[in-house]
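>>> got a sequence here, can you build the structure:
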Amino acid sequence: MIKANKDNFLKESGKALEEIYEMLQSLKSISLEELQKERTVLIMVDLINGFTREGALKSPRVERILPSAAKLQSACLLKGFPILAFADSHSMTSPEFASYPPHCLTGTSEEEIAEELQQVGGYQLIRKNSTNGFLEEAFSRWLKENDRIDTFLIVGDCTDICIQQFAETLKTWFNKENKESRIIVPMDLVETYELGMHNGNLVHVMALYNMTINGVEVVQSVEVQ
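Next up is the predicted model:
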């Protein structure tokens, strides 16, 4: 239970949100050119039909970032960066459906990568059966086999769920291993959905804030030539 007077809570929270908003607005962009080919990977999270164009969790907010995500994907491909694409893929018995409506069922078009990204290509597909792609065995193998990679450029959705969980878990894993890392999340290339109490703008901002205070490098954008 919230141990605070409602009016005081809303007043204090409003002030904090204003400070968080202004802090995020003050963050800088980075250039793709500053990232080293042998140390950098692009991670595209759940930019699939089931979160963009069809199904119970489709969102026009997420769909809007597809063209810019494809542009960054093309630039990374030209620079020779490896690219991983996570895609939700569930059976009807998934325990996750106790928290979310059924979505991205295995064998349906919902689990497929969005057409814009398919056209660019050049990615390794990793299907995932939870919100946190870090837990997938295929990613663990990739991480072990590519131990020179320490810079992760993460785009996709949802900011407050799959993006935040993956980025923070990845950062804390590197911390546990006593290894320096850059876990980069560009604000203009992550999004979340709007549904009932799940206010898209609010949870998006709070997720970005939580990532910044946990060592994730949140930036305005990644500039490409």
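
>>> every contact and neighbour count from this point should use C-alpha atoms.
Noted.

>>> report the central residue of the protein.
Nearest to the geometric centre of the chain sits residue 163, at 2.9 Å (C-alpha atoms, centre = their mean).

>>> which residues does that one contact?
If a contact means C-alpha atoms under 8 Å, 6 or more residues apart in numbering, then residue 163 has 45, 132, 154, 155, 156, 157, 190 as its contacts.

>>> measure the fourth one to residue 166 for me?
Looking back up the chat, that one is residue 155. Between residue 155 and residue 166 the computed distance is 11 Å (C-alpha to C-alpha, to the nearest Å).

>>> again with the fifth one
Using C-alpha to C-alpha, one gets 11 Å for the distance from residue 156 to residue 166.

>>> the two: which has the busier surroundings?
Ranked by neighbour count (other C-alpha atoms under 10 Å), residue 156 and residue 166 place residue 156 first, with 29 against 19.

>>> tell me the spacing between that one and residue 148.
Counting by C-alpha to C-alpha, the gap from residue 156 to residue 148 is 24 Å.

>>> so residue 153: helix, strand or coil?
Following DSSP: H, G, I helix; E, B strand; the rest coil, residue 153 is assigned to strand.

>>> quick one more, to check against the first:
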Amino acid sequence: MVVPSEQFLSRANLFMQSIVDWEQQLADLKWQDLAGMAQAGRMAVFSIDMINGFCHKGALSSPRVEGIIPAVVDVFQHAHAAGVREFILAQDAHTPESIEFTQFPPHCQIGTEEAENIPELAGLPFANLYQIIPKNSLNAFQGTALDGWLKKQTELQAVIVVGDCTDLCVYQTAMHLKLYANAYNLPLRVIVPANAVQTYDTPVATAQELGIYAHDGDVMHLFFLHHMSLNGIEVVRAIK
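Next comes the predicted model:
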């Protein structure tokens, strides 16, 4: 067993402090600066897993994720007001035999209330614009129609990504979009407002008691925001 040295732990603490400092300096983005792209039909909003099973009920529902609902709704409303008409909602819709259930408790199965849109989004007056993308993977582009959709968006200039979880499905989606743009030298802005994404929390003591992996929500949220920024994704505090 490799035991981290004091030097390693000291470096790790310095590194984490640098990420905390980075987060504290995040700036807001203004809707008025995005209006031109929105009005020209060159912007899309991706909502990841904002469904009942992660917000309101079920084994993986989390008060942390539920807490971002107002910010997500705000993004939807302001985006629509700015002229956005592409709303992509990638959502877990697992089959009972999903392999993912060996890693996480059964959740958000096809045809259940857990797999449905949260009412806060479903009730918006422009919900008819939503393109629902059922997914059986953390990566919304695996086994779905999204790759085909993306290849057709030759005029797309910006994508705003909101939802959960910061270090899982949000990360996979934002990185896929950014790496696709990099591969084809496309000037696509991938924007993640930090106030409209979140992840779950499993404290070390709880994990030890249950015999599962610990997952510090604050650390993982912050670390993966930083990692997305490191890869050229625009992480902002909020869009106002």
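
>>> TM-score them against each other, please.
TM-score of the superposed chains, computed with TM-score structural alignment, normalised by the length of structure 1, equals 0.94; 222 aligned residues with a C-alpha RMSD of 1.4 Å.

>>> ok so, going back, overlap between the contacts of residue 163 of structure 1 and structure 2?
Among those, the contacts conserved in structure 2 (both residues aligned by TM-score structural alignment, their matches' C-alpha atoms under 8 Å) are 45, 154, 155, 156, 157, 190.

>>> return the distance of the fifth one relative to residue 119 of structure 1.
Per C-alpha to C-alpha, residue 157 of structure 1 is found 20 Å from residue 119 of structure 1.

>>> who's more crowded, those two?
residue 157 (26 against 11).

>>> can you tell me how far that one is from residue 88 of structure 1?
Taking C-alpha to C-alpha, one finds residue 157 of structure 1 at 11 Å from residue 88 of structure 1.

>>> overlap in contacts of the two?
With C-alpha under 8 Å, 6+ apart, residue 157 of structure 1 and residue 88 have common neighbours residue 46.

>>> okay, helices next: where are they in structure 1?
Under the criterion DSSP state H, structure 1 contains helices at 6-25, 49-52, 60-63, 66-79, 115-120, 137-145, 164-176, 200-212.

>>> go through those helices and pick out the most buried.
When you average the neighbours per residue for each of the helices of structure 1 (mean count of other C-alpha atoms under 10 Å), helix 49-52 leads with a mean of 26.

>>> just give me how far that helix sits from the chain centre.
14 Å (C-alpha atoms, centre = their mean, to the nearest Å).

>>> ok, now stretch 189-204 of structure 2?
Counting by C-alpha atoms, centre = their mean, stretch 189-204 of structure 2 comes out at 6 Å from the chain centroid.

>>> just stretch 50-58 of structure 1 next, same as before
Worked out by C-alpha atoms, centre = their mean, stretch 50-58 of structure 1 lies 16 Å from the chain centre.

>>> residues in structure 2 aligned with it?
Aligned using TM-score structural alignment, stretch 50-58 of structure 1 spans residues 53-61 in structure 2.

>>> need the residues that contact the matching stretch.
52, 62-63, 65-66, 105-108, 113-116, 118.

>>> among the residues you listed, which two are most distant?
105 and 118 (20.1 Å; C-alpha to C-alpha).

>>> returning to what we had before: so what corresponds to the residue nearest to the centre of structure 1 in structure 2?
Match for residue 163 of structure 1 (TM-score structural alignment): residue 170.

>>> the spatially closest residue to residue 53 of structure 2 that is not a sequence neighbour: how many residues sit nearby?
Of all residues not flanking residue 53 of structure 2 in the chain, residue 114 sits nearest, at 4.0 Å (C-alpha to C-alpha, 6 or more residues apart in numbering). Residue 114 of structure 2: 24 surrounding residues under other C-alpha under 10 Å.

>>> so what corresponds to residue 114 of structure 2 in structure 1?
With TM-score structural alignment as the criterion, residue 114 of structure 2 pairs with residue 110.
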